[in-house]
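Peer 1: my questions are about this predicted structure, shown below with the sequence.
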Amino acid sequence: MEKGQDILRLDAGEPDFDTPKPIIDAAKKALDDGFTRYTPIGGLPSLKEAIRQKLRRDNNLYYDSDEILHTCGAKQALFNACMTLLNPTDEIVIPTPNWGTYPSLAIMAWARMVEAPTRYEDRFILQPEVLEACLTEQTRIVILNTPNNPTGQVYSREELSALGNVLLKYPDVFILSDDIYEHLNYTDEPYANILNVCPSLKNRTVLINGVSKAYAMTGWRVGFAAGPVDLITEMEKFQGQSTSHTAAVAQKAAEAAFNGGLDDVHNMVKVFRERANLVAEGLSRIDKIDFHPAQGGFYCLPNFERVIESLDGVEDDQQLGDWLLEELGIAMVPGSAFNAPGHMRLSFAADNKTLEKGLDRLHKAFG
């Protein structure tokens, strides 16, 4: 890397937008109104009502307040569910490539992770026959994530329905539907999760969501789980002996986000969609890189295997990550972090100038 060359950060895992002002104003008012003390472990009643209304309005799904648990980010909702459901002899099925936290959930619960591999040729979409081959008498949890981190792909209703038809045959298996990128959907189809296409799975599905990605509130740490009342009750007990709850002021901010409409979200999505197109156009000019255009989230997972083969002294994607940083001044996350060796996760949570410069450097090096 040349001395003084700038580093282009294409590795971010959070939106590069500020939290919308109405949400910040609501938090300030909450502080003035005295929301500085403990809250119920499950969350402020007003927050739980806002989540109930969000699920009805955005997802056409109906939950009672005792079927909802607020958490310290969506990550804790996943953790609570796994620690509540899993025993050491149980298995958790995780489609790969996968977000890096999922395998850790299995490790912490002393359960066994079963990889359900997806293929580039299938847009990294889990195929029903692959899912079925992974399911055994020991299977306790299947995780589904759409829009997907790290692939940027979105499951269609038909693809979810095919998976749902398999899961219907295994009544002891719970589904964790990680919907955190829900609103960052650039396809022509409305967003759908597994319950929108297979509502009969509701008694063993936990929806995982929050405000981090759609509302640019990663630092506020507010997520939620919605699921069967008996399971949510046990998850709340577990949370009560760990973090108790997130800050009261953060809960009021999340309440304002859910109650405040989606105008700011739609404005952010418009920008991300434009960036996804910019990235797709730029990558399409590079012969040695294969990719699927991002359909959601703010990630793309290009295949760099031919690039790796062309570089002396670079044997894998981790070494490629070092090479890109040292030689081109580009920071990306190696695909091995997501069980996707030979790939690199490119984040377009960066401004157009940064993306254009990064794509230009890649094109000059490999085009």
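Peer 2: Yes, it's here. No experiment lies behind these values; they were computed from the predicted model shown. Numbering: from 1, shown residues only.

Peer 1: going forward, measure contacts and count neighbours with C-alpha atoms only.
Peer 2: OK.

Peer 1: secondary structure element for I180, which one?
Peer 2: Using DSSP states H and E, I180 is not contained in any helix or strand.

Peer 1: name the element the closest residue to it other than its chain neighbours belongs to?
Peer 2: Of all residues not flanking I180 in the chain, N209 sits nearest, at 4.6 Å (C-alpha to C-alpha, 6 or more residues apart in numbering). Using DSSP H and E, the element containing N209 is strand 205-210.

Peer 1: quick check: the gap between the residue nearest to I180 and I143.
Peer 2: Computed as C-alpha to C-alpha, to the nearest Å, the N209 to I143 distance reads 13 Å.

Peer 1: neighbour count: the two, which is higher?
Peer 2: Legend: neighbour count by other C-alpha atoms under 10 Å for N209 and I143, higher for N209 (27 against 18).

Peer 1: hang on, the earlier thing: correct me, but the residue nearest to I180 touches K75?
Peer 2: No. Counting by C-alpha atoms under 8 Å, K75 is not a contact partner of N209; they are 9.0 Å apart.

Peer 1: quickly list what's touching both of these two.
Peer 2: G223 (C-alpha atoms under 8 Å, 6 or more residues apart in numbering).

Peer 1: what sits against the residue nearest to I180?
Peer 2: Residues counted as contacts of N209 (C-alpha under 8 Å, 6+ apart) are A74, D178, D179, I180, G223, F224, A225.

Peer 1: pretty sure the third one contacts N145?
Peer 2: This points to D179. Yes. If you go by C-alpha under 8 Å, D179 and N145 touch, sitting 6.2 Å apart.

Peer 1: those two - which one has more neighbours?
Peer 2: Neighbour count, other C-alpha under 10 Å: between D179 and N145, N145 has more, with 24 against 21.

Peer 1: circling back: the contacts of N209 into CSV, with extra columns for secondary structure and distance to R273?
Peer 2: As requested, those are exported to CSV (DSSP: H, G, I helix; E, B strand; the rest coil; distance: C-alpha to C-alpha, whole Å):
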residue, secondary structure, distance to R273
A74, helix, 24
D178, strand, 21
D179, coil, 18
I180, coil, 17
G223, strand, 24
F224, strand, 26
A225, strand, 28
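
Peer 1: list just the nearest of those residues to S347.
Peer 2: Nearest to S347, judged by C-alpha to C-alpha, of the contacts of N209 is I180 at 16.2 Å.

Peer 1: distance check, that closest one against T139.
Peer 2: Distance from I180 to T139, by C-alpha to C-alpha: 24 Å.

Peer 1: so between these two, which is more surrounded?
Peer 2: Comparing I180 with T139 by other C-alpha under 10 Å, the one with more neighbours is I180, at 26 against 22.

Peer 1: mind listing the strands for the stretch 251-367 of the chain?
Peer 2: Secondary structure of the stretch 251-367 of the chain by DSSP state E, counting those that start in this stretch: the strands cover 299-300, 330-331, 333-334, 344-347.

Peer 1: distance to V154 and mean neighbour count for the ones you listed - can I get that in CSV?
Peer 2: As requested, the strands of the stretch 251-367 of the chain are exported to CSV (distance: least, C-alpha to C-alpha, whole Å; neighbours: other C-alpha atoms under 10 Å):
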stretch, distance to V154, mean neighbour count
strand 299-300, 12, 28
strand 330-331, 25, 24
strand 333-334, 21, 24
strand 344-347, 16, 27
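
Peer 1: okay, now the one to match up with it:
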Amino acid sequence: MSRPLSLSSRAEALQPSLTLAISARAKALQKEGRDICSLSAGEPDFDTPDFIVEASVEALRNGMTRYGPAAGDPHLRELIANKITSENGIPTSAAEVLVTNGGKQAIYNLFQVLLNPGDEVLIPAPYWLSYPEIARLAGARPVAVPSSAADGFRLDLNALDAAITPASRVLVINSPGNPTGRVLSRDELLSIAELMRRHPRLVVMSDEIYEYLLEDGVTHHSFASLAPDLQDRCFMVNGFAKGWAMTGWRLGYLSGPESVIKAASALQSQSTSNVCSFAQQGAVAALTGPRDCVQTMAESYNRRRSFLVSGLQAMDGITLVPPQGAFYAFPQLPDGCGDSMNFCRRALEEEGLAIVPGAAFGDDRCIRLSCAVSRETITDGLHRLNRLLKAG
């Protein structure tokens, strides 16, 4: 019998996605006949709007099935640049845009071309679970800057400043945030800009994938629009997955200084090459078509988010910072519940409730629940969670 092949050190160190692992376990239990209620979804529960689908179908019929430019369809890049300029307030040209296979590849490409072994990536916690792993794949060291539910998950600027070392290279900000749903205020972003001015080697990667999913009365600000003097050190990651319900289409983009975008494009040309040609025509339709579908979905999430928040706030011992955007809640568990991994394991095995442990996001005291499901599923999930909490 042959010996198993050894893996690279980077593969050995890589942690698989906990959200995908929980989803797989929940599906396995369903196949066994278990009644499973899932509040773990990290994607919209809407279908992609018809006019976007039709644009890609038409592109297929017109023979758009061949290779395209590695950096993306030129017309799409121009539209994205126009969108960033007019909607986000950041003057951007098509040469400063790279179309990627989802937002995750945008982050991967950026880290690969910016980071060297020994560099540090500053990541405010709680954070989206892939940031640290993508940093490690680039040979960098992720440095978490913690916050807590007791403080409203506000970023502690003093703690962030203290975490900066000569090795610090990238600061990650994510607003609206996954998993907390928190939206960084204008004043907070201006304070981050002041810190950036004191550390000229540091660059910012602003993940704005949830920009359209906002509670009524809450405003999203793009970091670079508030600090034009720092634009040569600012990168935006965004895409079509959340706002237009296009997760499976794998359409994201990276924008920033042209020299880095050119390097990221070269990397993409040697890895995945272009994003699916006909899918990009769906993105063209999304940017040029009506936005009422985006607003309708956002309003639905608002109603369901409020319903989820009310249910969680009614539970004894739960500490919740009400989310202002995205489609998650990130409550802190009562004392005595143990760590989030074991709690979520119990929730799935004992109550058939699929939720995501906060340990995946850098806070082992919390759990993440999604409202991107029906109101009935939210009601069912809240009942199961409450039973588990009462059982101790």
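Peer 2: Sure, I can see it. Here the structure is a predicted model, which means the values were calculated and not measured.

Peer 1: could you find the counterpart of the residue nearest to I180 of structure 1 in structure 2?
Peer 2: Taking TM-score structural alignment, the alignment pairs N209 of structure 1 with N238 from structure 2.

Peer 1: again with R119 of structure 1
Peer 2: Aligned by TM-score structural alignment, R119 of structure 1 pairs with S148 of structure 2.

Peer 1: not counting sequence-adjacent ones, nearest residue to that match?
Peer 2: Leaving aside its sequence neighbours, S148 of structure 2 sits nearest to R154 (C-alpha to C-alpha, 6+ apart; 7.5 Å).

Peer 1: who wins for proximity to I107 of structure 1 among the strands of the stretch 251-367 of structure 1?
Peer 2: Closest of those to I107 of structure 1 is strand 333-334, at 21.8 Å (criterion: C-alpha to C-alpha).

Peer 1: contacting residues around the closest one?
Peer 2: With contact meaning C-alpha under 8 Å, 6+ apart, strand 333-334 of structure 1 is reached by D11, D317, Q318, L320, G321, P341, G342, H343, M344, R345, L346.

Peer 1: 7 Å instead, please
Peer 2: Residues outside strand 333-334 of structure 1 that contact it (C-alpha atoms under 7 Å, 6 or more residues apart in numbering): D11, D317, Q318, G321, H343, M344, R345.

Peer 1: what's the mean deviation for it versus structure 2?
Peer 2: After superposition onto structure 2, strand 333-334 of structure 1 sits on average 0.6 Å from its aligned residues (mean C-alpha distance after the TM-score superposition for structure 1).

Peer 1: in structure 2, which residues correspond to that strand?
Peer 2: Under TM-score structural alignment, the match for strand 333-334 of structure 1 is residues 356-357.

Peer 1: please, which helix or strand holds the corresponding residue of structure 2 for I92 of structure 1?
Peer 2: The alignment partner of I92 of structure 1 in structure 2, by TM-score structural alignment, is V121. Using DSSP H and E, the secondary-structure element containing V121 of structure 2 is strand 120-124.

Peer 1: one more: K28 of structure 1?
Peer 2: K28 of structure 1 belongs to helix 21-32, assigned by DSSP H and E.

Peer 1: once aligned, what mean separation remains between that helix and structure 2?
Peer 2: So helix 21-32 of structure 1 averages 0.6 Å relative to structure 2 (mean C-alpha distance after the TM-score superposition for structure 1).

Peer 1: which bit of structure 2 covers that helix?
Peer 2: The alignment places helix 21-32 of structure 1 over residues 50-61 of structure 2 (TM-score structural alignment).

Peer 1: now the matching stretch: buried residues?
Peer 2: By 16 or more other C-alpha atoms under 10 Å, the buried positions in stretch 50-61 of structure 2 come out as I52, V53, A55, S56, V57, A59.

Peer 1: pull out the buried positions in stretch 294-306 of structure 1.
Peer 2: A294, Q295, G296, G297, F298, Y299, C300, L301, P302, N303, F304, E305.

Peer 1: what's the fifth one aligned with over in structure 2?
Peer 2: Applying TM-score structural alignment, one finds that F298 of structure 1 aligns to F327 in structure 2.

Peer 1: list the residues that contact that match.
Peer 2: Taking C-alpha under 7 Å, 6+ apart, one finds G181, Y301, R305, S370, C371, A372 in contact with F327 of structure 2.

Peer 1: nearest residue to the second one other than its sequence neighbours?
Peer 2: When the adjacent residues along the chain are set aside, Y301 of structure 2 lies closest to F327, with 6.3 Å between them (C-alpha to C-alpha, 6+ apart).

Peer 1: quick one: stretch 267-275 of structure 2 aligns where in structure 1?
Peer 2: Using TM-score structural alignment, stretch 267-275 of structure 2 pairs with 238-246 in structure 1.

Peer 1: show me how far the matching stretch is from its chain's centre.
Peer 2: The chain centroid and the centroid of stretch 238-246 of structure 1 are separated by 22 Å under C-alpha atoms, centre = their mean, to the nearest Å.

Peer 1: ok, stretch 37-47 of structure 1 next?
Peer 2: Distance, stretch centre to chain centre, for stretch 37-47 of structure 1: 25 Å (C-alpha atoms, centre = their mean).

Peer 1: counterpart of T151 of structure 1 in structure 2?
Peer 2: So T151 of structure 1 corresponds to T180, using TM-score structural alignment.

Peer 1: from memory its match sits against P322, does it?
Peer 2: No. Judged on C-alpha atoms under 7 Å, T180 of structure 2 makes no contact with P322 at a distance of 8.3 Å.

Peer 1: those two: who's more crowded?
Peer 2: Taking other C-alpha under 10 Å, T180 of structure 2 and P322 do not tie; T180 has more neighbours (32 against 22).

Peer 1: could you tell me where the longest helix belonging to structure 1 falls in structure 2?
Peer 2: In structure 1, assigned by DSSP state H, the helix with the most residues is helix 263-283. Across structure 2, the stretch matching helix 263-283 of structure 1 (TM-score structural alignment) is residues 292-312.

Peer 1: check stretch 351-359 of structure 1 too.
Peer 2: By TM-score structural alignment, stretch 351-359 of structure 1 lines up with residues 374-382 in structure 2.

Peer 1: hmm, who's touching that stretch?
Peer 2: C37, L39, R304, L308, G311, L353, C371.

Peer 1: report the buried residues of it.
Peer 2: Within stretch 374-382 of structure 2, the residues that count as buried by 16+ other C-alpha under 10 Å are I378, D380, G381, L382.

Peer 1: just stretch 25-41 of structure 2 next, same as before
Peer 2: Counting neighbours by 16+ other C-alpha under 10 Å, the buried set in stretch 25-41 of structure 2 is A26, K27, L29, I36, C37, S38, L39, S40, A41.
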